[in-house]
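1. okay, here's the prediction I keep looking at, along with the sequence it came from:
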Amino acid sequence: MTFGGDVVARSGVVTGVGVIAPGGIGCDAYWKSLLRGDVSLDRVDLEGCTDLPLRVAGQVRDFDPQTLVENRLLVQTDRFTHFAMAAADMAVRDARLTADPEAPFDIGVATAAGCGGVTFGQREMQELWGRGPRFVGPYQSIAWFYAASTGQISIRGGFCGPCAVLANDEAGGLDVLAHSCRALRNGARAVVTGATEAPLAPYAMVCQLGYPELSLAQDPRRAYQPFTEHACGFSPAEGGAMFVVEREESARRRGAAVRARIAGHAATFTGTRGWEHSREGLARAIRGALAEADCTPDEVDVVFADALGVPAADHAEALALADALGARAADVPVTAPKAGFGRAFSAAAALDVAAAVLALEHDTVPPTPNVADVRVDLDVVTGRARTTALRTALVLSRGLMGCNSALVLRRDDEPRT
């Protein structure tokens, strides 16, 4: 993991994945949606949001928190934490991970968040200004906070190991996995980690209107078209993904199925001087991640692109891939499934990681929905999913405030027990 030139060697494997996405809840539904190239973007119909200039987003419509989260916790927490708890439960079940009462500090929790509990916070602020401070509930002090998901997952699961939250722009969704691997290196046996967001509330959507990169298009089929001449910004989304990341020797010892290996990561910061400056920072992050993974450009089999949907940003990303991968950049399959369901801020990267794990398992690259006429020198997969041998995936993320991150995932080649 590279921060300011500091490279930390580490080993971590993914043994559990849980997904809450506009296209489906759970890995199976999510993967089928990705393979079909579904477009889950739609007109926002939430109360208080229908008259705002932002008209199109990716909503998770089939999520019933009352069937997945205890009632006593529902009233204490925001929707983004409901997503996190439900996805964490899925990941823990998938990994068959249990906390050992004799060793409660072996398992930690780390999440990334960029928006926090905006729906809960807005409701309580309305009570404050409309009815007075006596009508503000006691949970306002924690439910809006970025760390709420980490805390609730830790308490519910009895995971008393190292816990953290990264409020690190969109790139935090990748950086949190590297942070979790550092915790493994420092003694943790496993970390429940990932990112979820729920930014579709009136106050939060008004705040997002300050982003010039936000798409205000009204047609869901035209709102988010990265790498094309029609690109007019990104559509936001809610949802996210959680993972169980373990020390490899621990996972092997307990017979866990290793779904992917976290092989390398690097991060840089290029600030807000213009998207053209992200080229150098992203290229440096890619090179750093490949170096840590001991991976050559020719070994990269698929790229899950950041795909902001802004012409200058898309062009810079294509140039960064050319800088870092050389001639391989024009040939490696590139995909951006988020074009079909939206960009869920820090959770966008986590959803891409989940998609990459599934792609490696199925030797299939999901298509980029809504995209046909590609205007960059990349082999962007459009139309149909592409079947091809996959061993190494490169996942990219950039934040609106200038963070750049790259993560290398490898398929596990060890025979499963």
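-> Sure thing, it's come through. Numbers count the residues shown, from 1 in each chain.

2. going forward, measure contacts between C-alpha atoms and count neighbours the same way
-> OK.

3. so where do the strands sit in the stretch 101-250 of the chain?
-> Remark: strands of the stretch 101-250 of the chain, listed N- to C-terminal, are 107-112, 163-166, 190-197, 239-246; assignment by DSSP state E, counting those that start in this stretch.

4. centre of the chain versus the first one, how much separation?
-> Remark: strand 107-112 is offset 14 Å from the chain centroid, using C-alpha atoms, centre = their mean, to the nearest Å.

5. same question, the third one
-> Centroid separation between strand 190-197 and its chain, computed with C-alpha atoms, centre = their mean, is 9 Å.

6. now swap in the last one and tell me
-> Remark: strand 239-246 is offset 9 Å from the chain centroid, using C-alpha atoms, centre = their mean.

7. tally up the residues packed near the nearest residue to residue 386 once chain neighbours are set aside, please.
-> Leaving aside its sequence neighbours, residue 386 sits nearest to residue 365 (C-alpha to C-alpha, 6 or more residues apart in numbering; 5.1 Å). As a burial measure, residue 365 scores 31 neighbours (other C-alpha atoms under 10 Å).

8. another one to put next to it:
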Amino acid sequence: MSARTLVTGIGVAAPSGLGVEDFWAATRVGKNAIGPVTRFDASSYPARLAGEIHGFDPKDHLPGRLVPQTDRVTQLALVAADCAFEDAGIAPGDIHPCDMGVVTAAGSGGLAFGENELRKLWSRGAKHVSAYQSFAWFYAVNSGQISVRNDLRGPTGVFVGDQTSGLDALAHARRRLGKGSRLIATGGFDASICSLGWAAHLAGGSLSTSDEPERAYLPFDEAARGYVPGEGGAMLVLEDEDSARARGARNVYAEFAGYGATLDPRPGSGRPPGLRRAIDAALADAGCHPAEVDVVFADGAGVPRLDREEAEAITAVFGPRGVPVTAPKTMTGRISAGGAPIDVVCAVLAMREGLIPPTTNVELSPAHDIDLVAVRPRTASVHTALVLARGGGGFNAAAVVRAVD
């Protein structure tokens, strides 16, 4: 690509804060946002903790006509997109609508909306089902609603791949910029904290059943027992550097510099997992030597086997304790498609402040030879960050984010 891909705007909706500044104020000090589920009655389920966004009323942020048409996941995505565009300073007419697009990642679509309408179908009959059910549940609805609300008439798409899809979406946005688009809004969201979504989480077999918010989700800890789900995500405005400079972009947070993706081999094949190859591909794509990386934002599955595989991949690339590693998602839970975009936002904010947020509550297992930034934040000069994500089914993705001099 002839020009770099720049991050010029960010918006966040996370359990630890709605909006970038509130989110970072909580994240930088390690404030826990995991607690008992309140969005439905989870008392009869074996898992009862989640990272929920409290105090969010869509009517405070969106037109009244839009609220009954949309699931919570779309409402959060729309609000984060509004924040990202405002942060980027994009005004109507700055860029032609056909030169702007949107690519999002989805974990499960509008599950809560769909569940409510199915309940109406079973209990009251088909005539009581909302007409908006036809699209409110769909994986691509966030891309569609964001494009309509912001008059984005360029390339539009959606990626579905659990945790990795957030990085896949950002990488595809970069590809679209390389093909001539000037701006792509991109990111990922999930909001599956409802009884239907909970059943899906439980079926995966990796959900933590601890009732202790501070000890339920512990990646790289000997006491790791699975993950805690969270909700939310992040939107980023990506622009071609030439276009951003030409319009006088007021914020240039970082460069989305490299990306790699792989698929793990079939279980029992004897071949190694694919995460290291994804890391190598992302570094090569960015023209980046491992010694240049200042921090790794880990996937942090909280499942012993997956934690071991990730720690081994990091050690293989960077050497024993060769680079600081953090997983701030221990404060929010794993947010599926929204998790990696939030980590990318964490990376650019770490560059801005010179501070690596902590992996809260975790005591590093001696089995993992990594330099985990645990319990407390660490002051550091952050110029280059590596973000990792792994999804169900063996998906691996890695991205390099680099400060712009």
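-> Ah, there it is. Owing to the predicted nature of the structure, the values given are computational and were not obtained by experimental measurement.

9. what does the residue nearest to residue 386 of structure 1 correspond to in structure 2?
-> Aligning on TM-score structural alignment places residue 365 of structure 1 opposite residue 356 in structure 2.

10. pull the contacting residues for that match.
-> Residues in contact with residue 356 of structure 2, defined by C-alpha atoms under 8 Å, 6 or more residues apart in numbering, are 28, 295, 326, 350, 373, 377-380, 382.

11. please redo it, this time with the cut-off set to 10 Å
-> Neighbour list for residue 356 of structure 2: 27-29, 294-297, 324-328, 346-347, 349-350, 373, 376-382 [criterion: C-alpha atoms under 10 Å, 6 or more residues apart in numbering].

12. which residue range of structure 2 does stretch 187-197 of structure 1 align onto?
-> The aligned range for stretch 187-197 of structure 1 is 180-190, by TM-score structural alignment.

13. and for stretch 160-172 of structure 1?
-> Alignment of stretch 160-172 of structure 1 against structure 2: residues 153-165, by TM-score structural alignment.

14. what about that stretch, distance to the chain center?
-> The answer for stretch 153-165 of structure 2 is 12 Å, by C-alpha atoms, centre = their mean.

15. report the buried residues of stretch 84-92 of structure 2.
-> By 16 or more other C-alpha atoms under 10 Å, the buried positions in stretch 84-92 of structure 2 come out as 84-85, 87-90.

16. I figured residue 86 of structure 2 hits residue 9, correct?
-> Yes - contact criterion C-alpha atoms under 10 Å: residue 86 of structure 2 and residue 9 qualify, at 7.6 Å.

17. can you find the partner of residue 39 of structure 2 in structure 1?
-> Aligned partner of residue 39 of structure 2 by TM-score structural alignment: residue 46.

18. okay, now that match: neighbour count?
-> Residue 46 of structure 1, neighbours per other C-alpha under 10 Å, totals 11.

19. ranges for the helices of the stretch 101-250 of structure 1?
-> For the stretch 101-250 of structure 1, the helices defined by DSSP state H, counting those that start in this stretch cover 118-131, 140-143, 148-157, 172-185, 202-208, 248-253.

20. matching residues in structure 2 for the last one?
-> On structure 2, the counterpart of helix 248-253 of structure 1 by TM-score structural alignment is residues 241-246.

21. and the matching stretch against structure 1, how far off on average?
-> Once fitted to structure 1, stretch 241-246 of structure 2 is off its aligned match by 0.8 Å on average (mean C-alpha distance after the TM-score superposition for structure 1).

22. only the buried residues of stretch 361-378 of structure 1, if you could.
-> So stretch 361-378 of structure 1, judged by 16+ other C-alpha under 10 Å, has buried residues 361, 363-371, 374-376, 378.

23. with stretch 290-300 of structure 1 instead?
-> 290-293, 295, 297, 299-300.

24. what sits up against that stretch?
-> Contacts for stretch 290-300 of structure 1 (C-alpha under 10 Å, 6+ apart): 1-2, 7-10, 262-266, 284-289, 321, 324-329, 331-333, 390-394, 406-410.

25. restricted to helices, list those residues.
-> Residues of the contacts of stretch 290-300 of structure 1 located in helices (DSSP state H): 284-289, 321, 324-325.

26. show me which helix runs longest in structure 2.
-> helix 72-88.

27. now the angle between strand 183-190 and it, please.
-> Comparing the axes of helix 72-88 of structure 2 and strand 183-190 via axes from the mean of the first three to the mean of the last three C-alpha atoms, to 10 degrees yields an angle of 150 degrees.

28. distance from the chain centre to helix 72-88 of structure 2, please.
-> 14 Å.

29. also stretch 287-301 of structure 1?
-> 21 Å.

30. the helices in the stretch 251-400 of structure 1, which residues?
-> 278-292, 311-325, 346-362.

31. wait, which of these is closest to residue 222 of structure 1?
-> Residue 222 of structure 1 sits nearest to helix 311-325 of all the helices of the stretch 251-400 of structure 1, at 14.4 Å, using C-alpha to C-alpha.

32. what packs against that closest one?
-> Helices and strands touching helix 311-325 of structure 1, by 3 or more C-alpha pairs under 10 Å, 6 or more residues apart in numbering; DSSP states H and E, are helix 278-292, strand 392-398.

33. out of the ones you listed, flag the one nearest residue 254 of structure 1.
-> Closest to residue 254 of structure 1 of those, according to C-alpha to C-alpha: strand 392-398, at 25.2 Å.

34. whereabouts in structure 2 does that closest one align?
-> Strand 392-398 of structure 1 corresponds to residues 384-390 of structure 2 when matched by TM-score structural alignment.

35. how about that stretch: buried residues?
-> Buried residues in stretch 384-390 of structure 2 (16+ other C-alpha under 10 Å): 384-390.
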